[in-house]
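Chemist: Just need the structure, nothing else, for what follows:
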Amino acid sequence: MMMGGGELPGLLVHEIGGVCGILHSHVAFLKKHFCLITMKEFLENRKQMSKKVQAIYLWWHRPAIDRELLQSLPNLKVIANSGAGMDHLDLELIASFGVKMANAPRAVSSSTADTGMALLLASARRLVEGYQIAVSSTVEYSKADLLGVEVTGATLGIIGMGSIGYKIALRAKAFKMNILYHNRTRRKAEEEHAVGAAYCQEMEDLLQRADFVLVAVSPTPQTRRLLGERELGLMKPTATLINISRGAVLDQEALLRALQTGAIRAAALDVTIPEPLPRDHGLLKLKNVIVTPHLGCKTEQAAYMITEEAVENILAALNGLPMPSEVLPS
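Modeler: The predicted structure follows:
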């Protein structure tokens, strides 16, 4: 049992290691500040453990937070999430128990922006197809018509110009891309000028003009199915769609039809619904689609920064101080 540490506050985590557990390399840092309690330990000794837990650290959406769990934790004060998106949580329910919430926007923005640009470049230059040809035992050479499209000088449309979207724009500027963006609120003039971005008040305008459409909106009820058949139909047949937001932002069946019929050139998806997709899903059978397993901010450095940000928020909440990344119910 991972107990000890005297008066250290109890921190509930799903598990250590495994598919959804906190990383072994983070344990020593967490144990400097908390008494770690796994869900298995909690469930095996609920009566004793329930009063010890003062905080929960969610690592990739685990453990699941429901009314039953919240009712069983009378001293719970704060839940810290290992990422920016909070769409997997019932924020109203959690707040009704007097529990504060925090996310980790600072830690994830640069690495997620890198993932967005990696997908854009990989799709443009057909890197996955090229790799499969290079390692094939039956192909002797690459066909002359394995042609990609230029990124330099192309028009990039960013839907969602928050911290991640803005860092994508900074990267795209280095490729001399023409940058359009659509956002709920317009950026300051000096911020637009710094990356050479032009604001599109209507998303439809962006969709009609962009060679690459990159979706980086925050996952909210308002952004669910933001892009469907009508929106995809506005895109150029030579355009590529990149999604690093959430799978639910797209109508996946409409996207599948658009890719099959040539309504758009290609798609690169780091997020799907569900994750992973069923093995027989049509999107997995198309050559003009790249699907990655929600790599987003998954780098060693970002993962540790996420945990550092979570600890900072939890300690602030437990000490009655302002939380740097507090999330309030909308």
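Chemist: alpha carbons only for contacts and neighbour counts from here, please
Modeler: Noted.
Chemist: residues of stretch 83-92 that come out buried?
Modeler: 83-86, 91 (16 or more other CA atoms under 10 Å).
Chemist: and if you look at stretch 280-288?
Modeler: Burial within stretch 280-288, assessed by neighbour count using 16+ other CA under 10 Å, is assigned to 283, 288.
Chemist: Could you do stretch 183-191 as well?
Modeler: For stretch 183-191, by 16+ other CA under 10 Å, it's 183, 187.
Chemist: Could you report the distance from the residue lying farthest from the centre of the chain to Val149?
Modeler: With distances taken as CA atoms, centre = their mean, the residue sitting farthest from the centre of the chain turns out to be Glu140, at 38.7 Å. Between Glu140 and Val149 the distance is 24 Å, computed by CA to CA, to the nearest Å.
Chemist: for Val135, same thing?
Modeler: For Val135 relative to Val149 (CA to CA), the value is 23 Å.
Chemist: next up, for comparison:
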Amino acid sequence: MQKERLSVVVTRRLPEAVETRMTELFDVKLRDDDTPMTTDELVEAMQNADVLVPTINDKIDSSLLARAGERLRLIANFGAGVDHIDVETARQRGILVSNTPGVSAEDTADMTMALLLATTRRIPEGLRVMQSGSWEGWAPTALLGGRIGGRRLGILGMGHVGQAVARRARAFGMQIHYHNRRRLHADTEAGLEATYWESLDQMVARMDVISINCPHTPSTFHLMNARRLKLMKPEAVIVNTSRGEVIDENALTRMLRTGEIAGAGLDVFEHGQDVNPRLRELDNVVLLPHMASATVEGRLEMGEKVLLNIKTFDDGHRPPDQVVPGML
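Modeler: All right, here's what the predicted structure looks like:
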């Protein structure tokens, strides 16, 4: 007798190749309209599916999990971050959670360097001059930026992304410093030529560039708060391709407006799409719409990990990328 196929609900449009393979393997309900599901749609999905495949846009908190059906046994997240999912409550209800770690590290590191260069070399300002037709020709003092070679880069969070950033920054001649929950193995640290700082305050006060590469957890919320931002040198810049909640966005905006911080390159924001309007008005800020991991290759690899997690679960085994509360 043929085994009944798992019922899977996908909350957003995924790459076509991923959707096709998922349809071949499971009983899948795909999302035709590429917009986030409403709360009611999420509840309906969680009440009728064995597996939910959400994205970062889907906030799956304790109140939503309380309305989940008895069938739901796996939340196979499309993405590495799981701060939008109440993993502890899911575990208490017997629902496994998996993610897609390590896939977007190189892509995110590329974008970190792009933002670092765009911010220090004033690339958006140059683009605006050209697009407005107001360029009057080369001038010795026009749009002067700063050389990044020789500058000190302080990486906050030295996981896969942080280490990928470090490798790239070294190639640009930057000096690598980092703060992390745990110090790297001596061989890894030596390979990156990185200096470890146990005190985040001490590191922040001495860096020319701060790169945020840590996840959002209760312990990292507003890790870069107003007090810590004030430790930064006035000529320093900050880049964030991780999670917006790590920085106090209002405090950062105030300091950028008053020149207490020289610039910022931001791909993520504290309140998602609701970006501080004063931040949008500043010339010393480069803003991107959460696109650090947005490569065709990365999205396909994410999809492959989701498929592997679901297939392994369907075969009666623990998903290879299962997330447990102790990991957060």
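Chemist: Please state their TM-score.
Modeler: In this superposition the chains share a TM-score of 0.89, using TM-score structural alignment, normalised by the length of structure 2; 318 aligned residues with a CA RMSD of 2.5 Å.
Chemist: circling back: neighbour count winner among Val135 and Val149 of structure 1?
Modeler: Val149 (15 against 10; other CA atoms under 10 Å).
Chemist: now the spatially closest residue to that one that is not a sequence neighbour: how far from Lys287 of structure 1?
Modeler: Once flanking residues are discounted, Val149 of structure 1 sits nearest to Ala124: 5.3 Å by CA to CA, 6 or more residues apart in numbering. Using CA to CA, we find Ala124 of structure 1 at a distance of 13 Å from Lys287 of structure 1.
Chemist: again with Leu43 of structure 1
Modeler: Computed as CA to CA, the Leu43 of structure 1 to Lys287 of structure 1 distance reads 46 Å.
Chemist: try Thr299 of structure 1
Modeler: In terms of CA to CA, Thr299 of structure 1 sits 27 Å off from Lys287 of structure 1.
Chemist: ok, and the closest non-adjacent residue to the residue positioned nearest the centre of structure 2?
Modeler: In structure 2, the centroid-proximal residue (CA atoms, centre = their mean) is Ser242; its distance is 3.5 Å. Leaving aside its chain neighbours, Ser242 of structure 2 sits nearest to Asn213 (5.1 Å; criterion: CA to CA, 6+ apart).
Chemist: Please verify my assumption that that neighbour contacts Met158.
Modeler: Yes: if you go by CA atoms under 8 Å, Asn213 of structure 2 and Met158 touch, sitting 7.0 Å apart.
Chemist: So for these two, which sits in the more crowded spot?
Modeler: Set Asn213 of structure 2 next to Met158 and count neighbours by other CA under 10 Å: Asn213 wins out with 27 against 23.
Chemist: Under the alignment, what does that one map to in structure 1?
Modeler: Taking TM-score structural alignment, Asn213 of structure 2 has Ala216 as its aligned residue in structure 1.
Chemist: burial measure for the equivalent of Thr100 of structure 2 over in structure 1, as a count.
Modeler: Under the alignment (TM-score structural alignment), Thr100 of structure 2 pairs with Ala104 in structure 1. Per other CA under 10 Å, the neighbour tally for Ala104 of structure 1 reads 24.
Chemist: on that earlier part again, state the pair within the buried residues of stretch 83-92 of structure 1 that is farthest apart.
Modeler: Spanning the widest gap among these are Gly83 and Leu91, at 15.0 Å by CA to CA.
Chemist: how close does Leu256 of structure 2 get to His290 of structure 2?
Modeler: To His290 of structure 2, Leu256 of structure 2 is 20 Å away according to CA to CA.
Chemist: which one of these two has more residues nearby?
Modeler: Taking other CA under 10 Å, Leu256 of structure 2 and His290 do not tie; Leu256 has more neighbours (21 against 17).
Chemist: check the fit of the longest helix that structure 2 contains onto structure 1 and give the mean distance.
Modeler: Criterion DSSP state H: the longest helix present in structure 2 is helix 296-314. Superposed on structure 1, helix 296-314 of structure 2 shows a mean distance of 0.9 Å to its aligned residues (mean CA distance after the TM-score superposition for structure 1).
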